[in-house]
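Novice: this one's structure only:
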């Protein structure tokens, strides 16, 4: 998925990671995406740039797209990151410059590793379901892997965890002994949790990770804090378990990982280490080099916005 902001600022990726547990509730800002989709942008946001290596989080829907084209994101570039497509309702057709063509459906993992450079598009199929609901997330690649070959993975079957009133799907990383087949390059976890009304559960966590919980549907209390759909609760580090209480049938995404220590520049659809690197990537995309070509999308590719007038400086986090 692309950041379609025509005047993107340089995100100060990182920021301070809490030494211990905290409860920081964040709400998203509405951002138009393509022709008819509006997303709630939750990361990066004021006061919180990353959770582990998770550096970008959009939540969208549920949207009634029965008489709409739905998601229509033209070909655009990425570098230095992984994209994670996660659906609760609807379908998204993925195309990329590797030649991949894949429809991603609910609770299936679409994982694209940009490495040094890739381009892709995302769209609702012409014949699509009435509702579209999901999340799009980015994972920053560490310096040792950010120049790797680009790749796309589709995992229709993921490991699951069940307990009384709880069902969890492990999207990335490992949770409670279950490990996703998705490729990771830093210690990280992402999981989809579905809870029945009235369920109380204490989910085991890694105290070396920092965590956040994104509410997708329903009413759920996370460590005593009500988290409404389309908002995210940052939880900090040092937790060994997470108390959950479902006020209604509910679904949340758990995101976590070791605090990401590297200094980054994140601008538009690029994650780099210097302003010069970002400028070179923009120039290559505009010139039609390096990122390859996406075939089959019925429309023009995105043009990169202008760089900001001030220098793009790498930022880090302090723990």
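Specialist: Received, thanks. As the structure is a prediction and not an experimental result, all values here were calculated from the model. Residues are numbered from 1 along each chain as shown.

Novice: going forward, measure contacts between C-alpha atoms and count neighbours the same way
Specialist: Will do.

Novice: Do a quick rundown of the helices in this protein.
Specialist: 275-287 (DSSP state H).

Novice: in it, which residue is closest to the centre?
Specialist: residue 137 (0.7 Å; CA atoms, centre = their mean).

Novice: which residues touch stretch 90-103?
Specialist: 71, 75, 104-106, 118-125, 128-133, 150-152, 154, 291-297 (CA atoms under 8 Å, 6 or more residues apart in numbering).

Novice: I'd say the residue nearest to the centre of the chain and residue 57 touch.
Specialist: Yes - Residue 137 lies in contact with residue 57 (CA atoms under 8 Å); the separation is 4.6 Å.

Novice: For the closest residue to residue 256 other than its chain neighbours, which residues are in contact?
Specialist: In this structure, residue 256 finds its nearest non-sequential neighbour in residue 211, 4.2 Å apart by CA to CA, 6 or more residues apart in numbering. Residue 211 makes contact with 51-52, 234-237, 254-257 under the criterion CA under 8 Å, 6+ apart.

Novice: Put this next to the previous one:
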């Protein structure tokens, strides 16, 4: 999924200055952002005071939206570099096409994982016809320097591991949790897991104390270590936790994200992740010039996006400042 902001701010990511040295309970409210003309999302990362959770660099939560009489998601071809996109649906269906020739429809409970690496282009649309509701999350993972020029790839996993116990059903998207290991390719120590809580659930979830974690409420309402959570908000949990107590008075869906704090400094602007302003400017120029770096998305009926004008100030990587 693209950042369709035509005046995107440069995000300075990486480093350990703002990584919690221990457990935290910081509430991160979502910011409403329009994705094109059809989809309103809640942007949880990056946000004021928090740019990363592990290598997770971008988190949009959308829906549930009634798209029965509308076009639903319509994201034209656009580029990415230096990151992975992780697409997760709770309701609906999305048609993914990319410049590798992938042409896939993915549904709730399936992992669509795209590694941009050196460069890729893709589009995402609600198919015709499509289900009435659209609800999910779009996430980006920053690639470390050793892998950011890797050959682009797309993975579609229709079955994911997990377990059910004491009113909690887990599905592991990325990394591992409680012995369940995702088939998705990861390039840093990482965790992404969907947590479905029954009404009345009261559970203790094991965590890796070397990771920092964040918790997004996709639906319902719950508490984490006694802190109340509401739909569309994210709770930053810090580091050093070996477990997390979750309670839910009503059926709820949560998205747990975690990973080792990302030490490298980088710049994120529009749909690119790089290490300097000069790199970002070069990516944008190559995309607008239709360079072979990104390729072409076949089968999309419409125009591709153009990179917006660069900001008037130099883009610099300075770390994790809020």
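Specialist: Yes, it's here. Just so you know, these numbers come straight off a predicted model, no measurement behind them.

Novice: Quick TM-score on the pair, please.
Specialist: Here the TM-score for the pair of chains, by TM-score structural alignment, normalised by the length of structure 1, is 0.99; 318 aligned residues with a CA RMSD of 0.9 Å.

Novice: Could you dump the contacts of residue 211 of structure 1 into a markdown table and include distance to residue 17 of structure 1 and neighbour count?
Specialist: Below are the contacts of residue 211 of structure 1 laid out as a markdown table (distance: CA to CA, whole Å; neighbours: other CA atoms under 10 Å):
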| residue | distance to residue 17 of structure 1 | neighbour count |
| --- | --- | --- |
| 51 | 8 | 29 |
| 52 | 9 | 26 |
| 234 | 10 | 22 |
| 235 | 10 | 25 |
| 236 | 7 | 25 |
| 237 | 7 | 25 |
| 254 | 17 | 20 |
| 255 | 14 | 24 |
| 256 | 12 | 30 |
| 257 | 11 | 24 |
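
Novice: could you redo those residues as CSV and give each row distance to residue 178 of structure 1?
Specialist: As requested, those are exported to CSV (distance: CA to CA, whole Å):
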residue, distance to residue 178 of structure 1
51, 21
52, 19
234, 23
235, 22
236, 23
237, 21
254, 14
255, 15
256, 15
257, 16
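
Novice: Those: which two are farthest apart?
Specialist: 237 and 254 (13.6 Å; CA to CA).

Novice: I'd like the distance between residue 275 of structure 1 and residue 97 of structure 1.
Specialist: Using CA to CA, to the nearest Å, residue 275 of structure 1 is found at 25 Å from residue 97 of structure 1.

Novice: now, which of the contacts of residue 211 of structure 1 lie within strands?
Specialist: Per DSSP state E, strands hold the following members of the contacts of residue 211 of structure 1: 234-236, 254-257.

Novice: Residue in structure 1 paired with residue 186 of structure 2?
Specialist: Under the alignment (TM-score structural alignment), residue 186 of structure 2 maps onto residue 184 of structure 1.

Novice: residue contacts, its match?
Specialist: Contacts for residue 184 of structure 1 (CA under 8 Å, 6+ apart) come out as 172-173.

Novice: what do you get for residue 23 of structure 2?
Specialist: Contacts of residue 23 of structure 2 by CA under 8 Å, 6+ apart are 237-241.

Novice: Now distance to residue 174 of structure 2 too, for these, in TSV please.
Specialist: As requested, these are exported to TSV (distance: CA to CA, whole Å):
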residue	distance to residue 174 of structure 2
237	18
238	19
239	19
240	20
241	19
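
Novice: and these, which two are the farthest apart?
Specialist: The farthest-apart pair in the contacts of residue 23 of structure 2, when distances are taken by CA to CA, is 237 and 240, at 9.1 Å.

Novice: where do the contact lists of those two overlap?
Specialist: With CA under 8 Å, 6+ apart, residue 237 of structure 2 and residue 240 have common neighbours 23, 212.

Novice: re the thing from before, closest to residue 63 of structure 1 out of the ones in strands among the contacts of residue 211 of structure 1?
Specialist: For those, the nearest to residue 63 of structure 1 is residue 254 (22.4 Å; CA to CA).

Novice: what does the closest one align to in structure 2?
Specialist: Using TM-score structural alignment, the partner of residue 254 of structure 1 in structure 2 is residue 256.

Novice: same thing with residue 224 of structure 1?
Specialist: So residue 224 of structure 1 corresponds to residue 226, using TM-score structural alignment.

Novice: same question, residue 123 of structure 1
Specialist: Per TM-score structural alignment, residue 123 of structure 1 is aligned with residue 125.

Novice: Isn't that match up against residue 77?
Specialist: No - counting by CA under 8 Å, residue 125 of structure 2 sits too far from residue 77 to count as a contact (10.2 Å).

Novice: If you count surrounding residues, which of the two has more?
Specialist: residue 77 (25 against 20; other CA atoms under 10 Å).

Novice: residues making contact with stretch 111-121 of structure 2?
Specialist: With CA under 8 Å, 6+ apart, stretch 111-121 of structure 2 has contacts from 77-88, 98-100, 106, 143, 147-158, 160, 173, 184, 293-297.

Novice: That should have said stretch 144-160 of structure 1, apologies.
Specialist: 79-81, 98, 100, 102, 104, 107-118, 167-171, 178-182, 185.

Novice: most distant residue from the middle of structure 2?
Specialist: residue 200 (28.8 Å).

Novice: List the contacts of it.
Specialist: So residue 200 of structure 2 contacts 167, 247-250 (CA under 8 Å, 6+ apart).

Novice: State the distance from the equivalent of it over in structure 1 to residue 229 of structure 1.
Specialist: Under the alignment (TM-score structural alignment), residue 200 of structure 2 pairs with residue 198 of structure 1. As judged by CA to CA, residue 198 of structure 1 and residue 229 of structure 1 stand 17 Å apart.

Novice: what does residue 112 of structure 1 give?
Specialist: 26 Å.

Novice: Neighbour count: the two, which is higher?
Specialist: residue 112 (24 against 19).

Novice: Find the nearest non-adjacent residue to the more buried one, please.
Specialist: The nearest residue in space to residue 112 of structure 1 (CA to CA, 6+ apart) is residue 152, at 4.4 Å.

Novice: just checking, what residue in structure 2 corresponds to the one you found?
Specialist: By TM-score structural alignment, residue 152 of structure 1 lines up with residue 154.

Novice: Weed out the non-buried ones from the contacts of residue 200 of structure 2.
Specialist: 167, 247-248 (16 or more other CA atoms under 10 Å).

Novice: Adding distance to residue 283 of structure 2, write these out as a markdown table.
Specialist: Output for those, formatted as a markdown table (distance: CA to CA, whole Å):
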| residue | distance to residue 283 of structure 2 |
| --- | --- |
| 167 | 47 |
| 247 | 45 |
| 248 | 45 |
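
Novice: Which residues are in contact with the residue nearest to the centre of structure 1?
Specialist: 54-58, 83-85.

Novice: ok, of those, which one's closest to residue 8 of structure 1?
Specialist: Among the contacts of residue 137 of structure 1, and counting by CA to CA, the member closest to residue 8 of structure 1 is residue 56, at 13.4 Å.
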